[in-house]
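Trainee: attaching a predicted model along with its sequence, questions to come.
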Amino acid sequence: MKSFATLLLLGSLSASAVAQQGPVLATYPVGSTTVSASALTGNLDTPWELLWGPDNFLWMTERAGRISRIDPNTGQLIPLLTVADVTETGESGLLGMVLHPDFATSPYVYIVYNYTDAGTLKEKLVRYTYSATANTLSSPTVLLGNITAVTTHSGSRLLILPDRTLLMTTGDAQQRSDAQTPASLNGKILRMNLDGTVPANNPIPGSLMYSLGHRNPQGLTQAPSGRIYSSEHGENIEDEVNLIDVNRNYGWPSVEGFCNLTTEQPFCAANNVREPLVSYTPTLAVSGLTYYNHPAIPQWNNSLLMLSLKAGTFTQLQLNSAGDQVAGQNNLWVGTYGRLRAICVSPQGRVYVGTSNRDNRGTPAATDDRILVLENRAYVPAAVKNGVSSLLQLSPNPATQSVAVRLPAVVRTPTTIQLRDVLGRTTRTVQLAAGQQEVSVNLNGLQSGLYMVQTQLGDTRYTRRLVVE
C-alpha cells in the first residue's frame, strides 16, 4: 500500500511540474529566457480572481457569480458554485477570493461580492466551506457585510498574512471623503481575524482599519520578506503602486500620487502620507498584482508582475534588494490581449493571466475571456531532474507530533517548506527566516500516511519522504 502511495505522489508531482502545453500564441524574450504564451481555457465571463490552490488546481471567480476550479494540465473547468445573490452591474459583482492557508484541515474559501439589500447595492465578505468529495461550496457565513457600494469603486482583493489575519481592500464607493474617515469601511485596507473579528493589535482599538486614503485598490500581494504591495486606480492621473505600511495614509482624495504639488504638501506633512513607489499618468487602470521569485524565469526574480485594464499591459516591476523601491520597469506587451485583471503564479514558476474583455468595456474576441499561461518551456525543475534529495534531513522519520526539517545550508532569503499528502495537496506550510537552517513542523491533526516535504534553495528543489504515524 505504501509503495502504491509513493508512486501516486511522485506521479502527481511530475504531472504538476510538466503540465500539458498548448499551442504557442507568442514568444517574448526576457533577457536570455524565452517566455511562451499559450491559452489554457477560454469562453469565460469576466474572470476577476485567479489563485493557485493547494490541490494544484487554479481557483477562479467570474464577476457574474461563478466560482470554479481549473485543471492546469487540461484546462477543464469544474464549477463549484454560482453565488445566488451576487449583483453584477457596472463594475460590481463577484470580486476577490482567498483560500485558508491550512486548507487541508480548515477548507474555507473567502469571497467578496456586491449584493442588493432592500434596493440598495452593498458589499460583503463571506466564508464558504469546501468539500473535495462533493466538489461543492456550502455553509456561507457572512463575516463582514453592509459595506457601502455603488456600481464602481468596490475594490476588492483579499490576502491572508502569515499571522492568520486577513487583509481586504475597499474602494471609496464614490464617497470621496469616506477614504479619510476612519469610521468608514470604504477607501481602506481592512485587517481582521479569519472569523471576521477585529485583531487586538490593529491601529485603532475596535476598528478594522489597517490603512486609509485609498481610491480603488485592485491588486494586493505580499513578498516573502513580509512587505505588502497594492495597485490602485487613480482618477484621471496617477495610478499608483503602493508599499502598504500599517496605519499610513495614502492621500486620496486630497493627494493624487506623489506629494509634489504645493496644494498637497501641507496635507502630506500633517497626515503621515506615504507616497507611491511609482505612479502612471495617463492612467492605465492597474489591476492584478503578484510577486515573482522563481528560477524558471530568473530575470523576474524579486519582481512585482502587474496587469492593467485600460492599457492592457503586462508590466514587470523590478524591486531593489530591500523591496522598498522599484528599480526598473519593463512591459512584456501592451494591448495584445485586451483588458487584463487576474494573475497568479504556480509553484512551477508559470504565470496565469485572466483577460477581462467581456466586462462591457472591452472588445471580446471569439475565444474571450480566457486564461493565458506564461512559461519558460525550456525549464525543467530540479525535482524532476534530481528526484528525492537525501540532503534534506528529517528527524524523526517516521514521526508523530512534529518533525525537525534541516536544510543543506543556511537560507539567505526567507524560504517556504511545504508538506504535501499523496494527492499533492499542501497540508502544512512553514516559513524559515534568513539565517535559519532548521525548523520544526507541527504534525498534529494529520492523518497517518506518506507525505513529501519540499523546499527550494536557489534553482534546486529538495524533496524527502516523511511517514506520519
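Mentor: Good, I have the coordinates. Numbers count the residues shown, from 1 in each chain.

Trainee: going forward, measure contacts and count neighbours with C-alpha atoms only.
Mentor: Will do.

Trainee: tell me if residue 7 really is in a helix.
Mentor: Yes: if the criterion is DSSP: H, G, I helix; E, B strand; the rest coil, then residue 7 is within a helix.

Trainee: and the spatially closest residue to residue 276 that is not a sequence neighbour, what element?
Mentor: Once flanking residues are discounted, residue 276 sits nearest to residue 242: 4.6 Å by Cα to Cα, 6 or more residues apart in numbering. Following DSSP states H and E, one finds residue 242 within strand 239-244.

Trainee: now the helices for the stretch 301-450 of the chain?
Mentor: Listed in chain order, the helices of the stretch 301-450 of the chain (DSSP state H, counting those that start in this stretch) span 382-386.

Trainee: wait, isn't residue 34 in contact with residue 379?
Mentor: No: Residue 34 lies out of contact with residue 379 (Cα atoms under 8 Å); the separation is 10.0 Å.

Trainee: one step back: so who does the residue nearest to residue 276 touch?
Mentor: 229-232, 275-278 (Cα atoms under 8 Å, 6 or more residues apart in numbering).

Trainee: quick one: which of these has the most company?
Mentor: residue 231 (28 neighbours; other Cα atoms under 10 Å).

Trainee: and residue 139, how close does it get to residue 218?
Mentor: Here the criterion is Cα to Cα, to the nearest Å. By it, residue 139 lies 27 Å from residue 218.

Trainee: among the two, which residue is more densely surrounded?
Mentor: When residue 139 and residue 218 are compared on other Cα under 10 Å, the one with more neighbours turns out to be residue 218, at 29 against 11.

Trainee: just say helix, strand or coil for the more buried one.
Mentor: Per three-state DSSP, residue 218 ends up strand.

Trainee: still on that earlier bit, quick one: the residue nearest to residue 276 from residue 251, how far?
Mentor: Residue 242 is 11 Å from residue 251, by Cα to Cα.

Trainee: and for residue 186?
Mentor: Counting by Cα to Cα, the gap from residue 186 to residue 251 is 14 Å.

Trainee: and the two? which has more neighbours close in?
Mentor: Legend: neighbour count by other Cα under 10 Å for residue 186 and residue 251, higher for residue 186 (33 against 26).

Trainee: I'd say the more buried one and residue 179 touch.
Mentor: Yes: using Cα under 8 Å, residue 186 is in contact with residue 179, at 5.9 Å.

Trainee: who touches both of the two?
Mentor: Taking Cα under 8 Å, 6+ apart as the criterion, residue 186 and residue 179 both touch residue 172.

Trainee: just the element for residue 126, please.
Mentor: Using DSSP H and E, residue 126 falls within strand 120-131.

Trainee: buried sites along the very next helix or strand once past that strand?
Mentor: Proceeding N to C from strand 120-131, the next assigned helix or strand is strand 136-148, under DSSP H and E. Using 16 or more other Cα atoms under 10 Å as the test for burial, strand 136-148 gives 137, 142-144, 146-148.

Trainee: put this next to the first one:
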Amino acid sequence: MSHRPKVIAGVALAALLAGCGEQAATAPSPAASAAAPTSSAAPSAPATPVAAPDLEADPETVATGLDVPWGLAFLPDGTALLAERDTARVLRVRPGARPEQVLTVPGVEARGEGGLLGLAVSPGYEQDRWVYAYYTAAQDNRIVRFRLDGGGAPEVIFDGIAKAGNHNGGRIAFGPDGMLYAGTGDAARTATSQDRDSPNGKILRLTPDGDPAPGNPVAGSPVYSLGHRNVQGLAWDARGRLFATEFGQNRLDEVNQIDPGANYGWPEVEGTGGGSDYKDPLVTWPTDQASPSGAAIVGDTMYVAGLRGERLWAVPLGGGAPRAHFTGEYGRLRTVEVAPDGALWLTTSNTDGRGDLREGDDRVLRFPAG
C-alpha cells in the first residue's frame, strides 16, 4: 500500500529542535563525537567490521562498463545488488563474474540527477526476501520494495517526495534498529527543508512497511531530522550513532552527526555558524574538494566518496583531520559500502555527464580488509 507523508505536529516538533554549539569546520570534535543520540528510538550498536581496508593495495575490479551506478547493497551471501540510475536496471555483482541483470524497475524517469537511486536489503532478507529502492517517478520520488524472484510488481511503500532535476536525495539504508532511513533533498525548493509538513530536505525514519517508525521525534511523522539540502550518504558506527553526508551550495559540503529531531539549518545557514537554533556539521569541505556522496564506517573511520572532489575521504570520528585518498585517480566517486567480509567497495560515476571517462568506466572497485 502507498503511504503519503503524514502531517507533522509543528508545535511539538519545534519543542524538540534543540540547537548545538559550534564545532570545528574541518575536523570532527572529540566532544561532539562522543555525544550519544538522545531519542528513546536511538539504535542499538551494530556489528560492524573494525579492520581498516587496505587502500594502499591495488584494488580488485569487480565490474566494468556500468551506466551511472548509484545504489549498492549486499545480500547475505556476500553478493551485491547495484542500481544503474539512468537505465533503471538492478544488477547482481560479485567478484569473478559478469554483472547479471535481475530486474528493471518499472516507472523510473531518469532526468538530471533523478532516476533509480538508492538500494537497501531487508535485515530479514533470508525470511522475507525484500529489496528496497528509492527512485524518481513521473510525479515524485518514492520508495518501493520488491523480490528478486519476480513475485509481482514492486510495491510502493512511501511516495510524495517532491522531485526536480537535482536535489532528489536518494540514499536509503536500514539502521541497526531495523528501521528504514531515507535521505531526501529539497528538490530545489529551499523552503521545504524547514517545512515540517514536507518530507523533502529531511532524513526520514520508516518501518519496513513504509509507515512512520515508532519512537520518532513526533508521533505519526516520518521525519527524523530536518534542515538538510541534499542528503547523499547514511552510515552508522559501532556505537549506533548515525552520520550523514550532504551537498552544500556554493561554499561548504558537510558531514553531520544526526540526532533525532535536530535541525541542520538549510537554507538559513550553510556550514557552521547557526548558533543555538541549528546543529553545526561535524566536518566541512569546500565544494570543489568533495560533493560528498556515499558513506561507510569501519571502526572509528568514516569513508566518504567525493564526486566533484574525485577522492575518497577518510574521516576520523574520534577527532583529527580528514585524509584524502585517490585524488583524481579514478575520477568521480559515487558510492562506498562495506561488504560482509569487511572489504570496501567503491563505485565511480564518470558516465553521469560530469566526469572524464576512463577505460572501463563506470567501475566497481574492491579494497580488501587490512
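Mentor: Structure received. All values derive from a computational prediction rather than experimental measurement.

Trainee: how about the strands of the stretch 101-250 of structure 1, start to end?
Mentor: Per DSSP state E, counting those that start in this stretch, the stretch 101-250 of structure 1 carries strands over the ranges 108-117, 120-131, 136-148, 158-160, 165-169, 188-193, 209-212, 217-222, 228-232, 239-244.

Trainee: columns distance to residue 332 of structure 1 on top of these, output as CSV?
Mentor: Listed next are these as CSV, based on distance: least, Cα to Cα, whole Å:
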stretch, distance to residue 332 of structure 1
strand 108-117, 30
strand 120-131, 34
strand 136-148, 37
strand 158-160, 26
strand 165-169, 27
strand 188-193, 29
strand 209-212, 31
strand 217-222, 18
strand 228-232, 18
strand 239-244, 18
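
Trainee: for residue 82 of structure 1, find the nearest of these.
Mentor: With Cα to Cα, the closest approach to residue 82 of structure 1 among the strands of the stretch 101-250 of structure 1 belongs to strand 136-148: 9.5 Å.

Trainee: the closest one packs against which elements?
Mentor: strand 77-82, strand 120-131 (3 or more Cα pairs under 8 Å, 6 or more residues apart in numbering; DSSP states H and E).

Trainee: what about the first one, how far off from structure 2?
Mentor: Spelled out, that is strand 77-82 of structure 1. Following the fit onto structure 2, the mean deviation recorded for strand 77-82 of structure 1 is 0.9 Å by mean Cα distance after the TM-score superposition for structure 1.

Trainee: so what does the residue nearest to residue 276 of structure 1 match up with in structure 2?
Mentor: Residue pairing (TM-score structural alignment): residue 242 of structure 1 is matched to residue 256 of structure 2.

Trainee: not counting its neighbours along the chain, what's nearest the aligned partner of residue 112 of structure 2 in structure 1?
Mentor: Counting by TM-score structural alignment, residue 112 of structure 2 lines up with residue 90 in structure 1. Spatial nearest neighbour of residue 90 of structure 1, excluding adjacent residues (Cα to Cα, 6+ apart): residue 151 at 5.0 Å.

Trainee: tally of neighbours for that neighbour?
Mentor: Using other Cα under 10 Å, residue 151 of structure 1 has 17 other residues around it.

Trainee: what does it align to in structure 2?
Mentor: Aligned by TM-score structural alignment, residue 151 of structure 1 pairs with residue 165 of structure 2.

Trainee: contacting residues around that match?
Mentor: 111-114, 187.

Trainee: if we can go back for a sec, pretty sure the match of residue 112 of structure 2 is touching residue 154, no?
Mentor: No: using Cα under 8 Å, residue 90 of structure 1 is not in contact with residue 154, being 10.8 Å away.

Trainee: just the buried members of the contacts of residue 165 of structure 2?
Mentor: Burial by neighbour count, 16+ other Cα under 10 Å: within these this picks out 113-114, 187.

Trainee: ok, so of those residues, who is nearest residue 368 of structure 2?
Mentor: Out of those, the member with the shortest distance to residue 368 of structure 2 (by Cα to Cα) is residue 113, at 30.6 Å.

Trainee: list the contacts of the closest one.
Mentor: With Cα under 8 Å, 6+ apart, residue 113 of structure 2 has these contacts: 165-168.

Trainee: distance to residue 68 of structure 2 for the residues you listed - can I get that in CSV?
Mentor: Below are those laid out as CSV (distance: Cα to Cα, whole Å):
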residue, distance to residue 68 of structure 2
165, 16
166, 15
167, 17
168, 16
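
Trainee: what's the PyMOL line that selects buried ones from those residues?
Mentor: A single PyMOL command selects the buried members of the contacts of residue 113 of structure 2 (16+ other Cα under 10 Å):
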select buried, resi 167+168
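
Trainee: between which two of the contacts of residue 165 of structure 2 is the distance greatest?
Mentor: Farthest apart among the contacts of residue 165 of structure 2 by Cα to Cα are 111 and 187. That separation is 12.8 Å.

Trainee: please tell me how far the spatially most central residue of structure 2 sits from residue 111 of structure 2.
Mentor: Nearest to the mean C-alpha position of structure 2, counting by Cα atoms, centre = their mean, stands residue 233 at 2.5 Å. Note on residue 233 of structure 2: its distance to residue 111 of structure 2, by Cα to Cα, is 21 Å.

Trainee: cool, residue 93 of structure 2 as well?
Mentor: 25 Å.

Trainee: element containing residue 3 of structure 1, please.
Mentor: Element membership for residue 3 of structure 1 (DSSP H and E) is helix 2-17.

Trainee: contacts only, for residue 142 of structure 1.
Mentor: Counting by Cα under 8 Å, 6+ apart, residue 142 of structure 1 makes contact with 124-127.

Trainee: redo that, cut-off 6 Å
Mentor: Counting by Cα atoms under 6 Å, 6 or more residues apart in numbering, residue 142 of structure 1 makes contact with residue 126.

Trainee: now which residue in structure 2 aligns to it?
Mentor: That one, residue 142 of structure 1, aligns with residue 156 by TM-score structural alignment.

Trainee: before we move on, the earlier item: counting by contacts, list what the strand holding residue 126 of structure 1 packs against.
Mentor: If contacts are counted by 3 or more Cα pairs under 6 Å, 6 or more residues apart in numbering; DSSP states H and E, strand 120-131 of structure 1 sits against strand 108-117, strand 136-148.
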